[in-house]
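[1] mind folding the following:
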Amino acid sequence: MRKSRKLASKLGPPPDSDPANQQSKHRRVFDHLLASIQSGELKPGDRLPSEAELGKLFNSSRITVAKAVHDLQRMGLVTRRPGAGTHVMTEDRPTGRTFGLLIPQLGLTEIFEPICHGMMRTHFARPDALLWGNSSVSAQDSTKAAEQMVQSFISQKVAGVFFAPLELTSDKDAANRRIGRALDRAQIPFVLLDRCYLPYPERSPHDLVGVDNRRAGYIATSHLLELGARRLVFFGEEFAANTVDARITGFHESLRFHGIKPSWEPTWRGSPQDEAFVHRMVNETRPDGIVCANDLTAARLMQVLIGLGIRIPEDIRIIGMDDVRYASLLPVPLTTIHQDCAGIGAVAMATMLERLEHPELPIRDIMVPVRLVVRRSCGAHLQQKQSHSESK
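    So this is what the prediction gives:
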């Protein structure tokens, strides 16, 4: 009990107790505990303060605290034992293992670099080593490079592989299946990053760590609708990962919930750099808002729309997904859905280690929470100006 109280004093007070903060109390408790575990402030084996102590520390109900702790447990970061309290997961495991990073499009998709850094920085990874594959190939060459990396990892007898399946190539599904079969034949466990390698509704027999993409699509779409947009379009590239399909599902669910029945084609798949295609999409749908599959698509689409003389957000509101580093630096700072990439990396490493120790565990989908980041591209500031002028 004395140690638990000492940890409570070390944890608090929370960094932001302003009630105007957009984060829910649950989110503040979860984020603060997660950061304390990832930084090593809460070490393996440490007992967390009791729910009552955490409730006082964060000025939250026990139900709110219990939900935050339960989310950490689902992510494999803490363990709860009746009568013994909640403890940070221990590291009772062999040391010095080597894991492979099978991320063939690492240099093409920005979320994976911070995910990998999250793996390396978490205390769960020490003293294990990570083998990075080649990230300098183009999307067209990534299939061949990925299959070469698999054979290299197998020959080096790595302890496990973190696999982000191929996308944006017409042969991605067949190539991903071959990679999965090769690792299974070699009896090398692997954890999927961001997405499954089988097309929905199939599900591979391997753990997956990512975000709830359906929910992300719903949140992004609802935000634009709540700002007054009514003619919404979802824009993504062809042959994208099945995470985009999930985001499209959330997009349509939000439209239905808000009573929007499109008389236009609401889903467009193509290159955001194809000016003729973008021009046709704008002419045929007359959108007042666009939900983009990711921030890269949003950035490229924004450039083309501006070149066509379309004002953002005055004419068309835009929202992206991922919250990559350059999102706030675009010509119009991008509203987006933030992924905790470092958190995904840390949880992926914890999931791998637990899988190695307990291979009999059921297969898991572990979803790290997302949050909305509001910037100028969605036009929220226009709404605020209008409300201010009406109140005068």
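[2] make it CA atoms for all contacts and neighbour counts henceforth
    Will do.
[3] name the next helix or strand downstream of whatever helix or strand residue 191 lives in, please.
    Element membership of residue 191 [criterion: DSSP states H and E] is strand 190-193. Counting by DSSP H and E, the next helix or strand C-terminal to strand 190-193 is strand 208-210.
[4] am I right that residue 386 sits in a helix?
    Yes. The assignment for residue 386 is a helix, going by DSSP: H, G, I helix; E, B strand; the rest coil.
[5] for residue 380, see how far away it is.
    10 Å (CA to CA, to the nearest Å).
[6] between the two, who's got more neighbours?
    residue 380 (19 against 10; other CA atoms under 10 Å).
[7] with adjacent residues omitted, what lies nearest to that one?
    residue 227 (6.7 Å; CA to CA, 6 or more residues apart in numbering).
[8] quick check: that neighbour vs residue 384, distance?
    For residue 227 relative to residue 384 (CA to CA), the value is 10 Å.
[9] for the two, work out which one has more neighbours and name it.
    A count of neighbours by other CA under 10 Å puts residue 227 above the other of residue 227 and residue 384, at 16 against 11.
[10] is it true that that one touches residue 382?
    No. Counting by CA atoms under 8 Å, residue 227 stays clear of residue 382, with 9.3 Å between them.
[11] residue 311: what's it in contact with?
    residue 305 (CA atoms under 8 Å, 6 or more residues apart in numbering).
[12] show me the strands in the stretch 1-150 of the chain, by range?
    Here the stretch 1-150 of the chain has its strands, by DSSP state E, counting those that start in this stretch, at 78-81, 85-88, 98-102, 129-132.
[13] tell me what the last one is packed against?
    Other elements packing on strand 129-132 under the criterion 3 or more CA pairs under 8 Å, 6 or more residues apart in numbering; DSSP states H and E are strand 98-102.
[14] quick one more, to check against the first:
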Amino acid sequence: MRRKQLDIYESLKEDIVNGVYRNGSLLPSEETLAKQYSVSRPTIAKIYNQLQTKGYIHKKRGAGSQVIHDNVRSKYTVGLLLPGSGESEIFTIINDQILKLSKRNELNCLWEGARASNAEIRKSQIEQDCANYITQRVDGILFSPLERLPEADEINLRIFNKITSANIPLVLIDRGVKPQPDVGGFDVIWIDNFLAGSTMAQHLIKNGCEMINFFFRPNSGNSVDLRLSGIRDEALKNHLKFTDENIYCGDPSDIDYIKTIKIEKGKTGIICANDSTAALLLSSLEKIDVKITSDCLICGFDNMKYSQHLKYPLTSYIQPCEEMASISIELAIRRIKNNNHIPMTVNLMGKIIERESTIFHL
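    Have a look, this model is predicted:
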């Protein structure tokens, strides 16, 4: 019973702090709340006495229990689960921008993990960080699901379920969770990946490509699936053949696998799921004597810093990382204040940075 009493107290306190019960309003009568929670009236009386002692309400005989808290929470604590900050520059930008903006938005951001480039290290860190955040009862969590591990989907779903079971407000950044969870109550912010894929395909077709291939690495996030859908849609709209034969999933440094890619000289464009894949593929294609800008064109996503310094400066689709960080904070605060909000999916627009890798020199 004491555990239930504590839960009721915490629930009422959160409702007062988050403005569900506003300053000056009356809480439900002790009798009403006792029936609602299936507890005794004296139990509710003790909870109201505790809320009064802590300065949240004022009990007045014959007038009820009035909220005297100003509904302004001094600071929320948000845990960051962004394992990709060790893998891609975009997460480093997002992570740093969130930490910067948190100071302006009354947020205390917790970030436990080092920027590990090793996927196995990221896996162990993210599970431990999640457990720590739940133990600390953070007010919300910003989570970018793991990818490029065979068990990534299982881990992501496990983490997702732990967070939602703990009733901690959750915002997903850049990627969703596979398979799509049935439970609601979380928001997603990413670029419009379907449109991004379509835009890149359109760019290659405009530059003379009559065959479009898509290359990605195993165990990629579901954002890659959406990019593939956009590429397929654009290719078919332009009456180009696009089947499973145009889709390649493998290691871009595996020369034997790279030799299986079908390339019609002077007509082929290859869209890679990200710049790191494209950079490795560029090197592998050169090793098998495929000439970039004469035999084929190639592009990627994320506009990594090194993209413009490759032998063939890489055309890339840049993500609005600072905007993603800013909106993720807004979504987190919104959901912390009311975790029953209808879930939102925010699709942001990026843009192509055109470079030499997508210009034919025949």
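[15] list the TM-score for the superposed pair.
    A TM-score of 0.75 describes the superposed chains when it is computed by TM-score structural alignment, normalised by the length of the second structure; 291 aligned residues with a CA RMSD of 2.4 Å.
[16] would you mind finding the most buried of the strands of the stretch 1-150 of the first structure?
    strand 98-102 (a mean of 23; mean count of other CA atoms under 10 Å).
[17] mind listing the helices for the stretch 101-250 of the second structure?
    119-136, 152-165, 193-206, 222-237 (DSSP state H, counting those that start in this stretch).
[18] how about the first one: buried residues?
    If I follow you right, that is helix 119-136 of the second structure. 119, 122, 123, 125, 126, 129, 130, 133, 134 (16 or more other CA atoms under 10 Å).
[19] mean distance, that helix to its aligned residues in the first structure?
    By mean CA distance after the TM-score superposition for the first structure, the fitted helix 119-136 of the second structure averages 1.7 Å away from its aligned residues in the first structure.
[20] for the third one, same thing?
    Between helix 193-206 of the second structure and its aligned stretch in the first structure, the superposed structures give an average distance of 0.5 Å (mean CA distance after the TM-score superposition for the first structure).
[21] now do the last one
    With both structures laid over each other, helix 222-237 of the second structure and its partner residues in the first structure are 0.5 Å apart on average (mean CA distance after the TM-score superposition for the first structure).
[22] residues in contact with that helix?
    Counting by CA under 8 Å, 6+ apart, 174-178, 193-202, 212, 214, 216, 241-242, 273 sit against helix 222-237 of the second structure.
[23] find the residue at the geometric middle of the first structure.
    residue 339 (3.8 Å; CA atoms, centre = their mean).
[24] what does that residue align to in the second structure?
    Aligned by TM-score structural alignment, residue 339 of the first structure pairs with residue 319 of the second structure.
[25] do residue 184 of the first structure as well
    Under TM-score structural alignment, residue 184 of the first structure pairs with residue 164 in the second structure.
[26] from residue 328 of the second structure, how far off is its match?
    From residue 164 of the second structure to residue 328 of the second structure the distance is 17 Å (CA to CA).
[27] which one of these two has more residues nearby?
    residue 328 (23 against 15).
[28] what do we get in the first structure for that one?
    In the first structure, residue 328 of the second structure lands on residue 348 (TM-score structural alignment).
[29] quick one: residues contacting its match.
    Here residue 348 of the first structure is in contact with 119, 162, 191, 193, 209 (CA under 8 Å, 6+ apart).
[30] just to be sure, it is in a helix?
    Yes. Using three-state DSSP, the assignment for residue 348 of the first structure is a helix.
[31] separation between it and residue 190 of the first structure?
    10 Å.
[32] what do the two both touch?
    Joint contacts of residue 348 of the first structure and residue 190 (CA under 8 Å, 6+ apart) are residue 162.
[33] what's residue 326 of the first structure aligned with over in the second structure?
    Checking TM-score structural alignment: residue 326 of the first structure goes with residue 306.
[34] also residue 240 of the first structure?
    By TM-score structural alignment, residue 240 of the first structure lines up with residue 220.
[35] who touches that match in this structure?
    Counting by CA under 8 Å, 6+ apart, residue 220 of the second structure has contacts 147, 148.
[36] next: residue 147 of the first structure.
    If you count contacts by CA under 8 Å, 6+ apart, then residue 147 of the first structure has 175, 179 around it.
[37] repeat that with 7 Å
    The contact partners of residue 147 of the first structure, by CA atoms under 7 Å, 6 or more residues apart in numbering, come to residue 179.
[38] about what we covered before: looking at the buried residues of helix 119-136 of the second structure, which is nearest residue 280 of the second structure?
    Ranked by distance to residue 280 of the second structure (CA to CA), the buried residues of helix 119-136 of the second structure are led by residue 119 at 17.8 Å.
[39] need the helices for the stretch 1-150 of the first structure, in chain order.
    Assigned by DSSP H, counting those that start in this stretch, the stretch 1-150 of the first structure shows helices spanning 2-11, 25-38, 51-58, 62-74, 112-121, 142-155.
[40] related to what we said a few turns ago, could you dump the buried residues of helix 119-136 of the second structure into TSV with distance to residue 294 of the second structure added?
    Shown next, in TSV, are the buried residues of helix 119-136 of the second structure (distance: CA to CA, whole Å):
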residue	distance to residue 294 of the second structure
119	36
122	39
123	41
125	44
126	44
129	48
130	49
133	52
134	54
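[41] between which two of the residues you listed is the distance greatest?
    Pairwise over those, using CA to CA, the maximum falls at 119 and 134, 22.8 Å.
[42] of the helices of the stretch 1-150 of the first structure, give the one that comes closest to residue 299 of the first structure.
    Closest among those, using CA to CA: helix 112-121, at 18.0 Å.
[43] next, the buried residues of the closest one.
    112, 113, 114, 115, 116, 118, 119, 120, 121.
[44] could you do stretch 361-380 of the first structure as well?
    365-380.
[45] what's the answer for stretch 161-172 of the first structure, then?
    161, 162, 163, 164, 165, 166, 167, 169, 172.
[46] surely the last one and residue 164 touch.
    It refers to residue 172 of the first structure. No. In this structure, residue 172 of the first structure is not within contact of residue 164 by CA atoms under 7 Å, at 11.7 Å.
[47] quick one on the thing from earlier: mind giving me JSON lines with the helices of the stretch 1-150 of the first structure and columns for distance to residue 269 of the first structure?
    As requested, these are arranged in JSON lines below (distance: least, CA to CA, whole Å):
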{"stretch": "helix 2-11", "distance to residue 269 of the first structure": "47"}
{"stretch": "helix 25-38", "distance to residue 269 of the first structure": "34"}
{"stretch": "helix 51-58", "distance to residue 269 of the first structure": "45"}
{"stretch": "helix 62-74", "distance to residue 269 of the first structure": "35"}
{"stretch": "helix 112-121", "distance to residue 269 of the first structure": "23"}
{"stretch": "helix 142-155", "distance to residue 269 of the first structure": "21"}
